[in-house]
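[1] here you go, sequence then predicted model.
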Amino acid sequence: METINVPERNEVSENNQVIFDNLNSKLGFVPNLYATFAHSETALGDYLTFQNRKSSLKAKEREVINLVVSQVNECEYCLAAHTALGKMNGFTDDQILEIRTGEAAFDAKIDALANFVRDITVNRSKPSAEAVTRLFEAGYTKENLIDINMVIGDKIVSNFIHGSGQFAVDFPAAPKLEAELV
């Protein structure tokens, strides 16, 4: 049930048309999520600036956050997109599935990150003391904590845009988890 259509280039403002052209030249297409942001004059540009901000986190760590938040929020669009991006960043299919559960037995630092992100997302911004302690003990800093929250916020925005818009997923579907998280 699509509630927000995915606009074509000719249906968006000139400013958004320029962004569409840039995305098309970089990615080869304009993902439906990004196109949907273009219903607003400024949201697409604002979101891309937010998403591409400098961070103390590595690309792999950002994908861990994207996968966990998207799983907790059951966002099929973002799970599909970040499964593809997770693979591009070196995670295996099995590792991606495990990360989505909020765990990562294959790497202690990523495990602490995935656990923290699941905990703070499930508990609506209030992580347990144990999850915070594990995060810091794994080597994350206060700067990293702020950047982790920035990525969580970014992902929640895109999860909510898809959740309210219900537009088509234009990435290969992410496999379902055997057990639900919440």
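    Everything's here; your move. What you are looking at is a predicted structure, and each value in this text was computed from that prediction instead of being measured. Residues are numbered from 1 along each chain as shown.

[2] could you use CA atoms for every contact and neighbour count after this?
    Fine.

[3] who are the contact partners of Ser6?
    That one is not Ser; residue 6 is Val. Counting by C-alpha atoms under 8 Å, 6 or more residues apart in numbering, Val6 makes contact with Asn32, Leu33, Ala35, Thr36, Phe167.

[4] make JSON lines out of the residues you listed and add distance to Phe91, secondary structure and neighbour count.
    Output for those, formatted as JSON lines (distance: C-alpha to C-alpha, whole Å; DSSP: H, G, I helix; E, B strand; the rest coil; neighbours: other C-alpha atoms under 10 Å):
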{"residue": "Asn32", "distance to Phe91": "24", "secondary structure": "helix", "neighbour count": "20"}
{"residue": "Leu33", "distance to Phe91": "23", "secondary structure": "helix", "neighbour count": "23"}
{"residue": "Ala35", "distance to Phe91": "27", "secondary structure": "helix", "neighbour count": "22"}
{"residue": "Thr36", "distance to Phe91": "28", "secondary structure": "helix", "neighbour count": "22"}
{"residue": "Phe167", "distance to Phe91": "27", "secondary structure": "coil", "neighbour count": "19"}
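
[5] ok, second structure coming up, stack it against the first:
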Amino acid sequence: MTATITAIVPIQPETATGVARDLLDQVQKGLGLVPNMAKVMANSPTLLKGYLALSTAVGSGSLSAAVRERLAISTAQLNGCEYCLSAHTFIGGNIAKVDAAELDSARRAQSRDPHVAALLTLSNMIAENAGDVGDDALGAARAAGVTDAEIGEVVANLALNILTNYFNVLAHVENDWPVVGL
């Protein structure tokens, strides 16, 4: 994402009304701040509400925050979303406490941990092939210890990450995170 002017004007929390205001208040309470992505999403309360619901759902799964952040980084790199790459690199390092080498490896769907590497590889294969991965790909993931529940969660995380990647790229959301270039 190289544009610096957003294609969709952000809704400022202090001037938001109705459902948009309620949702932005929810973001503020949950994060202690309202990122630019949420401000731009607030133009469509349906979008922001759906994003928050899916984010909450995947956050309650069996995959750890450290794994989810690496999945997000891998997908952001794949989709060319500098905003999400920057946000999840920051969150991954500062909140999920993933070391810098692992965050960088996630950009290439790699990890020192074979189980995490299998999750990242599977996620990218699903994204690159619109879900049409062969039995050998699933077999390789399972051989690394990936469970059927985790396969489902990979798809849920992928859906969330594609949603935010596509939206941020489309809307040219101004990056308010420490920039990590593509």
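    Thanks, I have it. In this text the structure is predicted, and so the values were computed from the model without any measurement.

[6] related to what we said a few turns ago, nearest to Ile19 of the first structure, out of the contacts of Val6 of the first structure: which one, please.
    Closest to Ile19 of the first structure out of these is Ala35 (9.5 Å), distances taken as C-alpha to C-alpha.

[7] quick check: the residue mapped onto that closest one from the second structure vs Thr6 of the second structure, distance?
    Aligned by TM-score structural alignment, Ala35 of the first structure pairs with Lys39 of the second structure. According to C-alpha to C-alpha, to the nearest Å, Lys39 of the second structure and Thr6 of the second structure sit 11 Å apart.

[8] and the helices in the first structure, which stretches?
    For the first structure, the helices defined by DSSP state H cover 14-27, 32-37, 43-51, 59-72, 76-88, 93-100, 108-122, 129-137, 142-165.

[9] in a markdown table, list those along with distance to Phe171 of the first structure.
    What follows is the helices of the first structure, written out as a markdown table (distance: least, C-alpha to C-alpha, whole Å):
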| stretch | distance to Phe171 of the first structure |
| --- | --- |
| helix 14-27 | 12 |
| helix 32-37 | 9 |
| helix 43-51 | 19 |
| helix 59-72 | 14 |
| helix 76-88 | 6 |
| helix 93-100 | 15 |
| helix 108-122 | 23 |
| helix 129-137 | 31 |
| helix 142-165 | 13 |
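
[10] mind checking those for the one nearest to Ala174 of the first structure?
    Proximity to Ala174 of the first structure (C-alpha to C-alpha) singles out helix 76-88 among these, at 4.6 Å.

[11] so how far is the closest one off the chain centroid?
    When distances are taken as C-alpha atoms, centre = their mean, to the nearest Å, helix 76-88 of the first structure is centred 8 Å away from the chain's centroid.

[12] ditto for stretch 140-158 of the first structure
    With C-alpha atoms, centre = their mean as the basis, stretch 140-158 of the first structure stands 11 Å off its chain's centre.

[13] also stretch 42-57 of the first structure?
    Offset of stretch 42-57 of the first structure from its chain centre (C-alpha atoms, centre = their mean): 12 Å.

[14] appreciated, that's everything.
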